[in-house]
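Novice: Provided below are the primary sequence and the corresponding predicted coordinates.
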Amino acid sequence: MGVKVNDGLAGSQTMNSNQKIPLLEKISYGLGDTGSNLIYTVITTYLTFYFTDIYGIGAAAVGTLMLIARLVDMIDSPILGILIDKTNTRWGKSRPWILWSCIPFSIVSILLFMGPELSASGKMAYAYIFYIAANVLYAAVNNPLQTMLPSMTSNIQEKTVANTFRMFGGQIGGLIVNLTLLPLVAYLGAGDDRKGFFYAMIIFSLTALVLFFITFFNTRERVQGVSGNEAIPVKEGIKAIKGNLPWIGICLFGITMYTMFIMRLSAAIYYMTYYIEKPEIISTVNTIAMSSLLGILAVPFLTKKFSKKSLVITGLAINIVGQLIIFMAGSNVALIIIGTIVGSVGMGLPSGLLFVLKADTVDYGEWKSGVRAPGILMSASGVANKLGSGLGSAIPVWLLAAGGYVAKQQQTPEALRMIALSYIWLPVILGAVAILVMVFVYKWEKPHAEIVAELEARRISKN
């Protein structure tokens, strides 16, 4: 089935909505997430430590900041989803938002780490303003990458492969940060970590900006709903949510998975620095955590033989095993590395499939309601991810404060217990909860392939 697409670069052309996506486009799509993670990894992994140990903000205040900022950020996702569904340009619905948002996102991310000399209240105000702004602009750049996926092709396997390129690109961004950030901070700051973070963030943000432009220029949106590519009224778009049980399951799963993932990232630097007193292995462990790439790369091959749901559950179980190995390791660096590799490879499976599962719920919503609303569905489910990210960032520093944490000092036994709780045990519990969500909530009335076939038949009959 051909559908008419008017792209400002490619001109008016007929595209098959079920076609294979060209390799250059898949690579360019992945580079968008590389750019996102060059910035996002710094924020999620190092910002709490930057605020508490470098910029001098108290742990309890940082925890509250992290949660409030994410609660504000939860509002922008559904609004952005509505705006994407209402967008109707020659570039499509999602791509223009990458173009419009990438420059301000890069600028604000740099300013977030500028660290000006201010009073205590001034520092808090500065942190709130720029952290919230960075989160909102990150959503404006990254959410379109999510909403694009179900619009790039109707081919189920091609969507999985394209998402693998995206997740691989994101992991490469994270790998670059974890390999180079702390050495860059030390080199560029020459003893002044605040200055080092600022200069390093300039490098990462400008590099990300180039990658965002590559993504915009080299990707396409092909799939339209039965009604075409016209703007979707909010009331119509919400119909795609009603009765969409897989979407509800993905939202619950997103909360638990992101809380678990971000909590562990936020707590890692404290665990290595204070709990096992080996700060020199921070970059090594965070870099090795990028072995989740192995799980992500395996996804397109495994989905040919196993269901996406079973792969997600298996990956979470493997991740729990990795966490338990780290617990048994104590301060044994070799065992910590082994546990990190095992857990990260396992986490690569749900990480590589989460956004594919989200995209699948767009098809389910259209099949159930007759309305295709990728903006609302993908962005509204992003609210769950934002809530999880907020909790994952806030809980560790709240626990630190409750344990009497004092930056750059010998920590109390209670503070050390809180660090271990954040890095080891809460992620284990949340991993188990995520498995239960996938088993008991994420359910379909019929196989996804049958639903896609019915939708294609509807589009043919409509045309």
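Specialist: Received the coordinates, thanks.

Novice: only C-alpha atoms for contact and neighbour calcs from this point on.
Specialist: Will do.

Novice: Centre of the chain to stretch 327-346, how far?
Specialist: 23 Å (CA atoms, centre = their mean, to the nearest Å).

Novice: Could you pull out the buried residues of that stretch?
Specialist: 327, 329, 335-346 (16 or more other CA atoms under 10 Å).

Novice: Next up, a structure to set beside the first:
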Amino acid sequence: MSKRERPYGVTSGGEKLAYALGDLGSNFVWTFCASWLTLYYTDSVLVSAGLIGTIMLVLRLADGVSDIIFGAMIEKTHTRFGKARPWFGGSIIPLVVIQLFVYNVPSGLSYRAKLVWIIVTYFLLTVVAYTINNLSYHAMLSRISLDPGDRNKVSSVRGIFAFLAGLLLSILTPILLKGNGGSKEQHAWTVTALVFSIACLVLESITFFCVKEKIPCSDETEKKDAKNGELKKGIYALVHTKYFYISIIVFICTYILNGLVLATHVYYTRDVLGNAGLYSLVAVTSVFATIIGISAAPRLFAKMGKQKTLMISSAVYIAGCVVGIVGARKLVMVLIATVITGLGLAPYVAGIFTFAPDIIDLLEQQTKIRYEGLVTSVNSVGIKVGTGLAAAALGWGLQIGGYNGALSVQAATVPTAEIVLVYGVPIVISVICMIAMSRWDIDKKLGR
């Protein structure tokens, strides 16, 4: 349809692409850190895996608090550029600059000073810069796309580009590290972080300049409501709906699955399969399978609904883990398991970011006010806590298994620990997702 023919609030192909590029860009920070930062800390900075996991978890829990704070700040923002868009644009440069500090722990520092550097820079990256960037980015979704069906399409395109970032990272990161001295060399991490920071800057800038919010902030009633305690009304309505808790649970579980498996495979291919060079093959296989699944997700949602689709997806993921356990040390079986789990994860990647717009619509139905920033902060809390738990599980699992970053050959218990992290823990997480989604019936509440 032409711009004149499209209903108001339905995005064009160009808008979908421009919005998706933002997530492609942000994953050059987020997925890079989620998949590779633990390896940098354990093998280059030489900090114990268990300690790193604990630091990441504690800071991610603090991150959940910052999500609520910045969500409230978005609710109070009313500018000619929009409500969430100004925060997104203003966070881009701080995000990419801080990532460079994260991946440049000075070698001359004492062990304690290195820990302080790690804590401060990781705090600034995740609790401050990325929180503002990611929260405002996803808050824009309900303001640029006002139709539920269109949102599913926008979110699916976004999900494809997010996993495209994973594909690029899985190919480029090993090449950049190896070409600059290997994962134990600081110079290699500096160059790699610089390349990915520039990519994030360019892609997110395209999103900022090309995506505009369709709901105007010039409405004096909206401004008056925000000043007269309507935020408290929104918080009350939010915490008194079960969908608030279901959304958090599913987000946490999804990001544990995604973060834990991606990060563990960096170690798994080397210690279990015996060839670190296989990481790119496994990661690329996972990304392609997930992208195929994401492409099919809108049709599945339209045919079966989100609730049923996601419950079936959990069962598929469990089946993939069973295949992985049976053939944990055989490359072919690992690749088959990777395809199945990728297909199982895909509908969650495509669907969970439409949870917030659905809840926003529900609260608007109840209160007559749209709470984009507040509700979207729920997503962000789930992302941060889930990723933090994934990092903690990886660090603790490696520690229990006896991992030592200074060794070239690990103890025999390490591969077993990594198999449990890749296939055992995700089975439990998938069961939790399935139970949570059995309670997601918001479409009935909205009369869809």
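Specialist: Structure's in. What do you need? Quantities reported herein were computed from a predicted structural model and do not represent experimental measurements.

Novice: just to revisit the earlier point, any chance of the buried residues of stretch 327-346 of the first structure in a markdown table with secondary structure and distance to residue 264 of the first structure as columns?
Specialist: Shown next, in a markdown table, are these (DSSP: H, G, I helix; E, B strand; the rest coil; distance: CA to CA, whole Å):
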| residue | secondary structure | distance to residue 264 of the first structure |
| --- | --- | --- |
| 327 | helix | 13 |
| 329 | helix | 17 |
| 335 | helix | 17 |
| 336 | helix | 14 |
| 337 | helix | 15 |
| 338 | helix | 16 |
| 339 | helix | 13 |
| 340 | helix | 11 |
| 341 | helix | 14 |
| 342 | helix | 15 |
| 343 | helix | 11 |
| 344 | helix | 11 |
| 345 | helix | 15 |
| 346 | helix | 15 |
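
Novice: Please name the residues that touch residue 275 of the first structure.
Specialist: Going by CA atoms under 8 Å, 6 or more residues apart in numbering, residue 275 of the first structure touches 416, 419, 420.

Novice: Alignment lookup: it to the second structure.
Specialist: Taking TM-score structural alignment, residue 275 of the first structure has residue 272 as its aligned residue in the second structure.

Novice: Kindly report the same for residue 114 of the first structure.
Specialist: Taking TM-score structural alignment, residue 114 of the first structure has residue 104 as its aligned residue in the second structure.

Novice: Tell me how many other residues surround its match.
Specialist: When neighbours are counted by other CA atoms under 10 Å, residue 104 of the second structure registers 19.

Novice: That one: what's it in contact with?
Specialist: So residue 104 of the second structure contacts 186, 189, 190 (CA under 8 Å, 6+ apart).

Novice: sec struct for it, please.
Specialist: coil (DSSP: H, G, I helix; E, B strand; the rest coil).

Novice: Which of the buried residues of stretch 327-346 of the first structure sits closest to residue 240 of the first structure?
Specialist: Set against residue 240 of the first structure, the nearest of those by CA to CA is residue 346 (31.9 Å).

Novice: Leaving out sequence neighbours, find the closest residue to the closest one.
Specialist: For residue 346 of the first structure, ignoring the flanking residues on the chain, the nearest one in space by CA to CA, 6 or more residues apart in numbering is residue 315 at 4.1 Å.

Novice: quick one: the one you found is in a strand?
Specialist: No - Residue 315 of the first structure: not assigned to a strand; according to three-state DSSP it is helix.

Novice: quick one on the thing from earlier: among the contacts of residue 104 of the second structure, which lie within helices?
Specialist: The members of the contacts of residue 104 of the second structure that map onto helices under DSSP state H are 186, 189, 190.
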